[in-house]
Structure formats: C-alpha cells, structure tokens
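K.L.:
Predicted model, plus sequence, below.
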Amino acid sequence: MALQQIVQETVTGLGYDLVEIDRTAGGLLRITIDFPWQPGSELFINVEDCEKVNRQLQFALEVDGVAYNRLEVSSPGIDRPLRHEKDFERFVGELIDITLKAPMGENAVGLVSASRKKFRGTLERTAAGDGWQIVWSDEPVGKPGQRISKKRIPAPLNALGFALDELREARLAPVVDFKGRKPKVET
C-alpha cells in the first residue's frame, strides 16, 4: 500500500482530517492533522490527539514496512496551509496570505504592480459565488498611540479574484492576539 493511503486511512479512521504529509531526505515523516470541519465548531488539536495518531501510525507503518527514521504528528498551527476547496470554505472572512504561480501581468489594476505575486487580505467568495477573492488595503498600519487625522481619506480596498489552480501557496496569516480569546458573539 502507498504511504499516502496508509496515513489517510489511519488518520480518518481515528476521526481526524489529514492536512499534510511531509517527507524529508533525512528520514523525517511529518504528518499534520486537524479535526473535521463542522460549522460553528471550534475544536483544537492537543498533545493527546497527536500522541494517539502517532502510536497508531507507528503500528500501521511498521506492518506495511514503510521506512522512516522519525515520525512527527502535529496540528496545523496558526499559519495553516489551505489546499482544498473545503479549507477555503472553512476560513471565509479570515486573514490569509496567498502566493500566485505567476505574476499578475496584464491583469494588474490600479496601483497594483504587474510583477506582484504575494498578497495578504481577507478571504471572500466572489459576488457570483462561483470563485474566490482576496480583499486588502495598502494603507500602512498605524502605530499604537499614533494620532490619525479624521480628515484623512482611507486607502481604497483592492480585490483580486483567483482560482485554486492559480495558487502556488495559501495559508492563514499568522496573526497573534496576546489579549486572549474573544467572547463568542451570539447570532
């Protein structure tokens, strides 16, 4: 059986989603897992979850004779990769970083450079609902305590529509708020 299939079956059999498999030249096998997404659910992978998957994978890989020197099982972290359509659906409205496979070229509009490939902004569905877009402002971030004139005109919002096959990489933007979790807003 192939490595991908062994890991996929083992991880999903334990009730988790397989996010990524990374195999390095030094024999490291890194598996990234997460809970299956359900709207409104905020479950986080903890050490016990990683340990449970690690033990089961060690057994499954040994039975099938897969060679590796070290096995690591971890959560996706704050800069979680987005690879599949369901990942994008899950993180609509979140701040993400994307890198395009090719520069914008002739599709560049307004003040956006034609050679630009990297963007950070909010992930949204397109108005038609059949694609994705990232919305951002190139306004500089204000410093704490900095006074900003009320007369200042804010920078316009930019939007870039994209298809998943145009992306080299997409990740959640690693923004850390040291003030703790915010209370849930009741809808």
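P.N.:
Happy to help now that I have it.
K.L.:
contacts and neighbour counts: CA atoms only from here.
P.N.:
Noted.
K.L.:
three-state assignment of the closest residue to residue 74 other than its chain neighbours?
P.N.:
Computed as CA to CA, 6 or more residues apart in numbering, the closest residue to residue 74 that is not its neighbour in sequence is residue 32, at 5.0 Å. The three-state assignment at residue 32 reads strand, by DSSP: H, G, I helix; E, B strand; the rest coil.
K.L.:
Okay, now stretch 156-176: how far is its last residue from its first?
P.N.:
Separation of the first and last residues of stretch 156-176 by CA to CA, to the nearest Å is 25 Å.
K.L.:
next one: that stretch to chain centre, how far?
P.N.:
Relative to the mean C-alpha coordinate of its chain, stretch 156-176 is positioned 10 Å out (CA atoms, centre = their mean, to the nearest Å).
K.L.:
Second structure follows, compare the two:
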Amino acid sequence: MSKVIEVVEELVSPIVQDMGLELVDIEYVKEGKSWFLRIYIDKEGGIDIEECGIVSERLGERLDEVDPIPHNYFLEVSSPGAERPLKKEQDFERAVGETVFVKTYEAVDGEKTFQGKLLAFNKETLTLELKVKTRKVEKEIPFDKVAQARLAIEF
C-alpha cells in the first residue's frame, strides 16, 4: 500500500503545486469489497468543488498512464474538512492557537487521548492547554509519541 501512496504522491504533487494548492493527505484503503484512493487538498481560505474536479481529472489521466494500481478503485478528491488531520510539522505549526485532538502511541501521565488548545509546537514537543474540570492545565506531549492528531471542533 505504501508504494501506491508514494507513486500517487509523485503524480499528484506537481498538479496541486501548479494550482497553488496544498496536498494534505493521501489514503489508499479497502472498505468492504471496494478500494478507495482519497486525495485531500486545501488552500488558504478553503477549496471549492471545481478545484477538486480539476485535480481529479488531471490525476485520473496520470493514473491511467502510469497504472500503479492493478485493480478497480474509486478516486476521491476533497477537502480535509473541519477536522483536518495534522501530519507534517508545518500542520502543527499552523494549528498553534487552535483546538486539537491528539492520540498517542503510549500513555503520557496515564492518558493516551488529549483534546485542548495547542499553545506551542517545536519539533520535539506539543504543548496543550487542557480543561480539567473547572481549571486549565498545560500538558507537554513528546512529538515522537503522537500516533494521530487532527483539528477538533468545540461545541
């Protein structure tokens, strides 16, 4: 699977760069009996359906030429949505000041999931402001222990 993602990233990167967009993520997954190749793109201010359509069309042509996937699959190009995943260092840097959800590989002070305001990020540590009952506390999470992270919507 990772080989497919590598090839697709090589094919889609120049397309999104030419359009002034950002490649947020690529997923290649099997759901039920069907395979899905999902491309998530974004830009400052958000993207629209037309931009998704153009990327889909151009990438579809390149995928037909290179043919890196030996079976049928569905190609989906979309925005990452309001709860955008945070994967690259620059994603975390941009998210400072935002509410985030973080899941770790191993427990940090007895917990593996955290949701709070991202106060700071450096290449080694995330600093979150968490609400614990009626007070706010700061929690440092080692970056190398982060399994998953995304923006979170607070209600």
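P.N.:
Everything's here; your move. It should be emphasised that the depicted structure is a prediction, and the values quoted were computed from it without experimental measurement.
K.L.:
rewinding a little: the residue nearest to residue 74 of structure 1 is in contact with residue 20, isn't it?
P.N.:
Yes: contact status for residue 32 of structure 1 versus residue 20: in contact at 5.1 Å, counting by CA atoms under 8 Å.
K.L.:
Give the aligned equivalent of the residue nearest to residue 74 of structure 1 in structure 2.
P.N.:
Aligned by TM-score structural alignment, residue 32 of structure 1 pairs with residue 40 of structure 2.
K.L.:
and for the longest helix anywhere in structure 1, what span of structure 2 is it aligned with?
P.N.:
In structure 1, taking DSSP state H as the definition, the longest helix is helix 47-63. Using TM-score structural alignment, helix 47-63 of structure 1 corresponds to residues 49-65 of structure 2.
K.L.:
That stretch vs structure 1, average distance?
P.N.:
Aligned to structure 1 and superposed, stretch 49-65 of structure 2 gives a mean residue distance of 0.8 Å (mean CA distance after the TM-score superposition for structure 1).
K.L.:
which other residues reach stretch 18-37 of structure 1?
P.N.:
Here stretch 18-37 of structure 1 makes contact (CA atoms under 8 Å, 6 or more residues apart in numbering) with 4, 7-8, 11-12, 15-17, 43-45, 50, 67-76, 81, 90.
K.L.:
One more pass at 6 Å, please.
P.N.:
16, 17, 68, 69, 70, 71, 72, 73, 74, 75, 76 (CA atoms under 6 Å, 6 or more residues apart in numbering).
K.L.:
What of stretch 97-116 of structure 2?
P.N.:
Under CA under 6 Å, 6+ apart, the answer for stretch 97-116 of structure 2 is 117-119, 128-130, 145-152.
K.L.:
Selecting buried members of these in ChimeraX, what would you type?
P.N.:
Of the contacts of stretch 97-116 of structure 2, the buried ones go into a single ChimeraX selection, burial set by 16 or more other CA atoms under 10 Å:
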select :117,118,119,128,129,130,145,146,149,150,151,152
